[in-house]
Every structure is written in structure tokens, then in C-alpha cells.
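1. Here is my input, please return the structure:
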Amino acid sequence: MKTTIIGSGSWGTALAQVLADNGQPVCLIGVDPAEIEDINTNHRNSKYFGDYAINPAIHATSDWASLADADVVLFAVPTQVIESVAAKAAEFVSKPVIWVNVSKGFNPGTDERMSEVIRRVVPKEKLSSVVSLIGPSHAEEVIERQLTSIDAVSLKEADAIAIQQLFSNGYLRIYTGTDEIGSELGAAIKNVMAIASGIIAGLGYKDNTRAALITRGLQEMIRFGTHFGGNPTTFIGLTGIGDLIVTCSSVNSRNFQAGYQIGKENDVTHFLKTNKKTTEGIRTAKVVHDIAARQHIDVPICEEVYQILYEGKEPRNCANDLMLRDLKKEF
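-> Predicted coordinates for the structure are as follows:
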């Protein structure tokens, strides 16, 4: 199976290397000529991985015509451009293919999950299925072939298995699942929790606080996700607690880094003025806030993150307010 990956950033490059290591044909589509040249000539992606040498079998291009003979099209781009990128990619595809998404969040304007966007945009005659390839994984570790496990989730189980077999090897183990709703919502909301985790670290709180945040954050993910039909069991798997642990605990997480800066300054103003990185949890916090308000879903941690990001509430006050909520049973 030939795979074309759209997006030559860190995650796209790491997944391209997985396929190249597996002896699978893979092509990377990028927009930065210097990045493409670096991959093809130097066998590096210096912007993201410094001097680390990547598999020389990886080929990068800016030519979308390389999609014409693809069996699998994988999106490794920010959520806000998935709709436009999927529409453009579909123009070049000539047969039903498996569309794989690795982004985590909601579509601007419609608040759809990524799989919903792709199914809406891609013509049915060019769509075998959508597979979400998500779970606890930092590109910086996958590129180094660190042992990693994630999920391939699809409503069409046969295609999830095909992606599982395509990407699995000695350092990347893929499990399959069919709970698209639970998996995608868990993977999105954990970015909000990662911002919260960074904030408490920036404020100076330590392990006890983070353990409480992760545990109570998981309850919010379950409460929100099951409200829309997600399976509760999904949230104790890789796309739930697994993803939550890694993003709430690692400095490699851009959402954690964002939260840390906000917490360190006890204010969001400077971060919002200077941030240039894609931080999916920022917009996700607003989407979750809006949906939770309409649907009357109790998500107090997400709500406090929203208050910090969008209402200018002082982070230390948010931490205090969470601790002083009405006392109750844990479950």
C-alpha cells in the first residue's frame, strides 16, 4: 500500500519514517521548500529534529499529484486546515482510499470532530473510510524509535486493521478500536487538561496536584464523551488515560508548555500576544465550554481553563476555586 502524508512537520515526518522502516512506499507533501530540500538531500528535518538522521527512503515533495496513486492519505496538519486540505487532496485522488487523521481537536466554525469533517468533504466515491491514528505519542520520541503504542480507530474495522498492519513494527504497536466518538473526544479534551497541568506546574504545584488533576480530568473526559455516545471503557485506554498522562506530564507537549508559561506569569496576556505555535487546547477549551454550557455537562477543570484563556481570570484563583468547590463523593 502506498501512503501519502500531507504535512512534513514533526508528526508527519515521524510517521513517514515508521513506514519507511517497514519497507512501505511513502511520500511526504510539504509547503516549505527548505524543509523539503532538507529531507530529500540531507535526510534531516532540522527544523524539528536538529541533526537527527532520518530514514533516507523518505521522499518529500510539494507536488499534490503524488496523491494520484495513493492507497492511504494521512493528514498531519493542524485541525483548522483539515477541511480545506481534505477538499484539495480529494481533487487528486482517483479511487476509494483510506483517509487517516492524526490531528486532535474540533473544526473551526462547525465544532465537528475531524472524522466528521473528512467524511463531509471527501466525495463518497473516493472514500473507503476514515481512520483516526491517535494515542499517547510525541513525535520527538517516535522519530528516535522509542517504544510507543497508539490506536487506529474507525467505524470500518477492516480499514482500522489495515492501518494497524501498515504501521506496526518493533517500536510502534497499534491497537484497533471502533469507538470513534469516545476516542476523538478523549484525544481532544486531553489537550485542555495538558494546559491545566502546565498551569499548575508553572504555579509551583507538584506531584500530588498533578495526580489529582489527571484523575479528575479523566472523569470530565468520561462525562463529556459518554454524553455524546462514547463508550466509558474507551477512556481508560490509550486515547483516554494514556493520552492524558503523556500530555499532562511531558515538556514535549505544546499544550503543557503553553500552560506552564501562563502559570509561571499567573496571567495569560503575554502568552496570547507572543505565542506562534499551534496549541490545539486553546480553541478546544472554548468549544468544550460552549458545548458543555448548552448541554449542561459538568466540566469544572475545562471551565477554569476557559476562564483563564478567554476571560482573563488569574490562574492562582482558578486553582483555589477548584479546591473550594462543594464537597461530594468521588463517584
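2. Could you use CA atoms for every contact and neighbour count after this?
-> Noted.
3. for the residue nearest to residue 31 when sequence neighbours are not counted, what are its contacts?
-> Take residue 31 and drop its neighbours on the chain: the residue closest to it by C-alpha to C-alpha, 6 or more residues apart in numbering is residue 62, 5.8 Å away. Residue 62 makes contact with 29-31, 33, 36, according to C-alpha atoms under 8 Å, 6 or more residues apart in numbering.
4. same question, residue 317
-> Residue 317 neighbours (C-alpha under 8 Å, 6+ apart): none.
5. ok, now how distant is it from residue 204?
-> 14 Å (C-alpha to C-alpha, to the nearest Å).
6. Output the contacting helices and strands for the top strand by length along the chain.
-> The longest strand of the chain (DSSP state E) is strand 127-134. Helices and strands touching strand 127-134, by 3 or more C-alpha pairs under 8 Å, 6 or more residues apart in numbering; DSSP states H and E, are strand 97-101, helix 114-121, strand 148-153, helix 157-167, helix 180-203.
7. which element follows the helix or strand where residue 35 lies toward the C-terminus?
-> Residue 35 belongs to helix 33-37 when assigned by DSSP states H and E. Next helix or strand after helix 33-37 toward the C-terminus (DSSP H and E): helix 46-49.
8. Next, the second sequence, to be compared with the first:
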Amino acid sequence: MRASTGTRAAVLGAGSWGTTFAKVLADAGCTVLLHARRPELAHEIGETRENAEYLPGIRLPDRLRATADAAEALADAEIVVLAVPSQSLRDNLTEWAPLLPADAVLLSLMKGIELGSTKRMSQVIREVTGAGPDRVAALSGPNLAREIAEEQPAATVVACTDHDRAAQVQAACHTPYFRPYTNQDLVGCELGGAVKNVIALACGITEGMGFGDNTRASLITRGLAETARLGAALGAEPTTFAGLAGLGDLVATCSSPLSRNRTFGERLGRGMSVEEVQRSTRQVAEGVKSCRSVLDLARAHGVDMPLTEAVVRVCHDGVPVTQMVKEIMSREAKPE
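-> Predicted coordinates for the structure are as follows:
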């Protein structure tokens, strides 16, 4: 199933995932404009057909053009893809909102919960743009950018309360190597994407401390239980968490060395401080900031999330990783 060559898509954010998804859209037959905030990056992509900073060695298709002009990127776009760090979405979108085409689908690639407001990304998009729920969608699943850019087979979920809009995005990004499914449970898909980053930090921490597969499997399983509890409190469909946006994304992010959050946690587990790890990488590990907003959201709904709480204590309260493990393991024994 290929998109019509007339489908115009704008991707706002030229990091590794934004660039990769722009490539997917182009490979599916869309005409794509990728917005890079820095003119030199847009120029480099145009000249070399490569985003060497974020995706070295990956040739970008000719259907994909890059620009530093948001108005140019958004002109007549039918699908607008938002691929900026979740905590910067509101500021960026406030700037872009007057330029958005009136009926475009607004697709979130972001996996986080906004600090302070504890809003999911779709809620922020609707609040800033005034768009109806039928126009706002999210893409989630095991989406490690490098593997998809290399055209390794992967599946994902396009979530939107409006099935026709979800199907429109599905058609626009369906390629021989990238298989999108639709889902109308936007709440569940967004929560799965946000919480898995926090659990991946915990998995990385224990990996860095030298623990093995039993520990990781235990954290993944109990992390999925935390996510499902929060989802139930917010009205998500339980089956979503057994699917690609739940278990699929969680397994990939907790297991792969390509995962920014797992890698960040691994460095913490080896003894680096949060500040030292942040200085050592340009990539954004969404879970470091979002863990606080996820915990705030859970507390507001009376949901117990001990792993999330432990990650917050390490990342923001200065608790040593050894103390984190001790606290988790010494919790009161109870039925699963």
C-alpha cells in the first residue's frame, strides 16, 4: 500500500527519529519537507543527501527536501509530523501554530509527558493549536531510528480517535520495511511510549551495575504492570499494553544499546552522575525529564509506580543506584 505521490508531508524536527521518519514517508511515496532549525543542517542534507550529524551513512531519498523555513515546510502539508523533544513541544508549536494548514493531520512522534501540566503530547497539541481530536494522532512502537533508517523490518502503531485519519497516516508511511497498524486508543499508546523510557532507564542502570537477563526481564514485566495500572486509571484499553505500543516498544527500548534511555541509565549504573552523562551526549533521553511528570501524573490518580519513583530518586534526588536497587528489592512482598 503506497501513498499517492500527491501526499505532502512536513516533518518538524531533523534529529535521528524525525529524519528517519521523513525517509519512511518519502519511501512510501509522499513528497516530504524536513524542517531543520539550523540552516547549515538543512543545507547539508540538501547537498549531501545525508544527515551526517544524526544518521551518518544513510542516504536520504530524493523526494525528501530539507529547509530551515517553517512556513515553506508547512505550506499545503496534509500531514504535519512533530518530532521535537517533548519538553520543547509547547514553545515550538506556539511558534508554528499560525502556519499550520487548517485540515492537516498533526502526528506526534514524541514520547513524553509535559512537566508541570502532566499532559500527554496530543493534549498539548490540541491545547496550543485548537485542533479537534480527529486531527491529532501519535505514532508509537518499537521505533529505534537507526534500524528503521537501515530498512530493517519493523512494525508500529498509528493511534488516533478518528479511524479514517489513522488510516490516512498508515497509508502515508507503509513501506516494504515499515508496517504500520492503526489503533483508536490514543491514551494507551501515548502512555506506553512515555513510561517505557523511564523503565529503560532502570534497565540501563542495572545493566551498568553488572546485573543480567533475569533482572532486565523482571524490570520489563513489572514496568509493564505499572504502565497498565496508569493506563487503567486514565481510561486506556488494557489490550494496548500487550501490543506494539506497549510491550513491543518496552522490550526494544529496554534491551537495545541503540536506546538513548537505556544507554543513559547504563552510564548512571557505572557511576557517572546525571550531569556527567548529559554532558557526554547530544541525544535527548526523554525519560530523564519525563520520569518526574509520569510520577506526578500517577500520584494525581492514586496509582502506585515504584519503578518510576525509584528512577526519579536517582535522576533528580541524588539517590545512589545501589540504594535504588535495595529499595526496590526490599518492598513488601505481595501477590503479583
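9. what TM-score comes out when they're superposed?
-> The TM-score (TM-score structural alignment, normalised by the length of structure 1) is 0.94; 329 aligned residues with a C-alpha RMSD of 1.7 Å.
10. returning to what we had before: quick check: the two most widely separated of the contacts of residue 62 of structure 1?
-> Maximum pairwise distance among these (C-alpha to C-alpha): 10.6 Å, between 29 and 33.
11. Just give me the match in structure 2 for the residue nearest to residue 31 of structure 1.
-> Counting by TM-score structural alignment, residue 62 of structure 1 corresponds to residue 68 in structure 2.
12. I'd like the distance between that match and residue 203 of structure 2.
-> 37 Å.
13. how near is the aligned residue in structure 2 for residue 321 of structure 1 to residue 320 of structure 2?
-> Here residue 321 of structure 1 is matched to residue 327 in structure 2, going by TM-score structural alignment. According to C-alpha to C-alpha, residue 327 of structure 2 stands 11 Å off from residue 320 of structure 2.
14. cool, and residue 42 of structure 2?
-> 42 Å.
15. Find the centremost residue of structure 1, please.
-> Taking C-alpha atoms, centre = their mean, the centroid of structure 1 lies closest to residue 104, which sits 3.2 Å from it.
16. Quick check: which element contains the residue mapped onto it from structure 2?
-> Matched by TM-score structural alignment, residue 104 of structure 1 corresponds to residue 111 in structure 2. Counting by DSSP H and E, no helix or strand carries residue 111 of structure 2.
17. how near is residue 111 of structure 2 to residue 46 of structure 2?
-> 28 Å.
18. what sits against the residue nearest to residue 324 of structure 2 when sequence neighbours are not counted?
-> Nearest residue to residue 324 of structure 2, sequence neighbours excluded (C-alpha to C-alpha, 6+ apart): residue 310, at 5.8 Å. Shown in contact with residue 310 of structure 2 (C-alpha under 8 Å, 6+ apart): 324, 327-328.
19. Test my guess that residue 131 of structure 1 contacts residue 160.
-> Yes. The criterion here is C-alpha atoms under 8 Å, and residue 131 of structure 1 meets it with residue 160 at 6.2 Å.
20. what touches both of those two?
-> 152-154.
21. Correct me if wrong, but residue 11 of structure 2 is in a strand.
-> Yes. Assignment of residue 11 of structure 2 by DSSP: H, G, I helix; E, B strand; the rest coil places it within a strand.
22. residues in contact with the equivalent of it over in structure 1?
-> With TM-score structural alignment defining the correspondence, residue 11 of structure 2 maps onto residue 5 in structure 1. When contacts are counted by C-alpha under 8 Å, 6+ apart, residue 5 of structure 1 touches 12, 16, 26-29, 73-76.
23. Mind putting the residues you listed into TSV with distance to residue 66 of structure 1, secondary structure and neighbour count?
-> Shown next, in TSV, are these (distance: C-alpha to C-alpha, whole Å; DSSP: H, G, I helix; E, B strand; the rest coil; neighbours: other C-alpha atoms under 10 Å):
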residue	distance to residue 66 of structure 1	secondary structure	neighbour count
12	16	helix	23
16	15	helix	30
26	10	strand	23
27	8	strand	25
28	9	strand	27
29	8	strand	24
73	10	strand	24
74	13	strand	24
75	14	strand	26
76	16	coil	23
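24. For residue 265 of structure 2, give me its contacts.
-> With C-alpha under 8 Å, 6+ apart, residue 265 of structure 2 has these contacts: 200-206, 208.
25. mind checking the SS state of the aligned residue in structure 1 for residue 142 of structure 2?
-> Per TM-score structural alignment, the equivalent position to residue 142 of structure 2 in structure 1 is residue 136. For residue 136 of structure 1, the secondary structure call by three-state DSSP comes out as coil.
26. And for residue 161 of structure 2?
-> Under three-state DSSP, residue 161 of structure 2 comes out as coil.
27. In structure 1, which residue range corresponds to stretch 218-229 of structure 2?
-> Taking TM-score structural alignment, stretch 218-229 of structure 2 hits residues 212-223 over in structure 1.
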